[in-house]
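A.B. asks: The following block contains a protein sequence and its predicted model.
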Amino acid sequence: WQDNVDVKWRDMSYDDAREYCNTMQLAGYDDWRLPKLSTLKRIVVSENYPMTIVNVFETSDSEYYWSVSSYQKKYAWMISFRDGSVEYYHKTDTNYVRCVRDYSPSQ
C-alpha cells in the first residue's frame, strides 16, 4: 500500500489516478496500480465509529478514494475512509487515490 503524503493531498480524476498509480515509483518498486473496491474495503475498520482505516497507515484523509472497479462505462466505485460508505462517481470527478502493489513474502 502507498503511504506517503500524496494520499492526503492529491485529488484527481479516475483516468489520472490510474495513470498516477501505473507510473508510480515508490520504495524501490514500479509495479503499483489502482486497487479494486474489494481491496479498499479490507482496510476499512467497520467496528469503529466513526469508521477508520487500519492504523498501520501514517498518512490518510477521511475522504473518498478511487477504486479501479467501474460501474457502467462512465463511473467508478469509491469508498469513504470517513464512514466506509461506498459510492460511484463520474470518472471525470476528482477524488483521492491510494495505490497498491502485489506483495510476495520474499520481498
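C.D. replies: Yep, it's here.
A.B. asks: drop to CA atoms for contacts and neighbour counts, all remaining ones
C.D. replies: Fine.
A.B. asks: hey, where'd the strands end up in the chain?
C.D. replies: Along the chain, counting by DSSP state E, strands occupy 11-12, 44-45, 52-53, 64-71, 75-80, 86-90, 95-96.
A.B. asks: Looking at those, spot the one closest to Trp1.
C.D. replies: Among the strands of the chain, strand 52-53 comes nearest to Trp1, with 12.3 Å by CA to CA.
A.B. asks: what sits up against the closest one?
C.D. replies: Strand 52-53 is contacted from outside by 43-46, 62, 81-84, using CA atoms under 8 Å, 6 or more residues apart in numbering.
A.B. asks: List the contacts of the nearest residue to Met12 once chain neighbours are set aside.
C.D. replies: With sequence-adjacent residues excluded and distances taken as CA to CA, 6 or more residues apart in numbering, Met12 is closest to Thr94, at 4.3 Å. Residues near Thr94 by CA under 8 Å, 6+ apart: 11-14.
A.B. asks: Comparison target, given below:
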Amino acid sequence: MRFLFLIFIINMHLFSDITILDGKIIQWQDFNNVPKKNIIWDEAKKYCKNLKEDGFSDWKLPTIDELFDAMLKTKDKPNSKVKDFTIVTHINYDTGHSASNYNYWTINTNAQDKKYAWTLNIYNTNITSFKKTDLCCSVRCVRIKDE
C-alpha cells in the first residue's frame, strides 16, 4: 500500500502542484490554465466544478485554510512545487488597461452575511470578505485526495 501511495505522490509531482494539509493531499490547478481575469464567486465555483485537468473532474474552490496554507508554503520560496501564487494580470475591459489582482476566491461564505465570501490577498495575506457578485477576484481550483 505504501508503494502505491508513493507512486501516486510521484505522479502528482509530475503533473500538478501539491500541498499536504491535515493529512490530505491537495492538488492545485496548473497556474498556466488559471483564468487571467477577475470573476464573481458563482462563476468561480462553476469554473472549478466544470474544470477537467490532468484527467480529473473533481475540482473545487479551495477553503480559506487550503489557500492560506499553500500561500504560506510558497512565500519567498521560488523553487516551491506550488509555484505561481503570484499576481494575476488581466485586461480591465472598461479602461483597456492591464490590472493586477492579488485576491483569490475561497469556498467559504461569511457566516454573518451569506451574500459575502472570503478571499485571500496573496500579496499581504489579508483575508477579506467580498460580496459574491463583486468582480474582484481570481480563482485557482483544487482537488482533494484523502489518504
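C.D. replies: In hand now; what should we look at? Remember, predicted model here, so these are calculated numbers, not experimental data.
A.B. asks: Superposed, what's their TM-score?
C.D. replies: The TM-score (TM-score structural alignment, normalised by the length of the first structure) is 0.81; 103 aligned residues with a CA RMSD of 2.6 Å.
A.B. asks: follow-up on the earlier one: could I get the strands of the first structure as JSON lines with distance to Leu37 of the first structure and mean neighbour count?
C.D. replies: Listed next are the strands of the first structure as JSON lines, based on distance: least, CA to CA, whole Å; neighbours: other CA atoms under 10 Å:
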{"stretch": "strand 11-12", "distance to Leu37 of the first structure": "17", "mean neighbour count": "18"}
{"stretch": "strand 44-45", "distance to Leu37 of the first structure": "11", "mean neighbour count": "19"}
{"stretch": "strand 52-53", "distance to Leu37 of the first structure": "14", "mean neighbour count": "21"}
{"stretch": "strand 64-71", "distance to Leu37 of the first structure": "5", "mean neighbour count": "22"}
{"stretch": "strand 75-80", "distance to Leu37 of the first structure": "7", "mean neighbour count": "22"}
{"stretch": "strand 86-90", "distance to Leu37 of the first structure": "9", "mean neighbour count": "17"}
{"stretch": "strand 95-96", "distance to Leu37 of the first structure": "14", "mean neighbour count": "22"}
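A.B. asks: Compile the ones you listed into CSV and extend it with columns for distance to Arg33 of the first structure.
C.D. replies: Compiled in CSV, these are given as follows (distance: least, CA to CA, whole Å):
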stretch, distance to Arg33 of the first structure
strand 11-12, 15
strand 44-45, 19
strand 52-53, 19
strand 64-71, 9
strand 75-80, 15
strand 86-90, 19
strand 95-96, 14
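A.B. asks: Which of those sits closest to Cys21 of the first structure?
C.D. replies: Comparing these by CA to CA, strand 64-71 comes nearest, at 10.5 Å.
A.B. asks: Cool, thanks, talk later.
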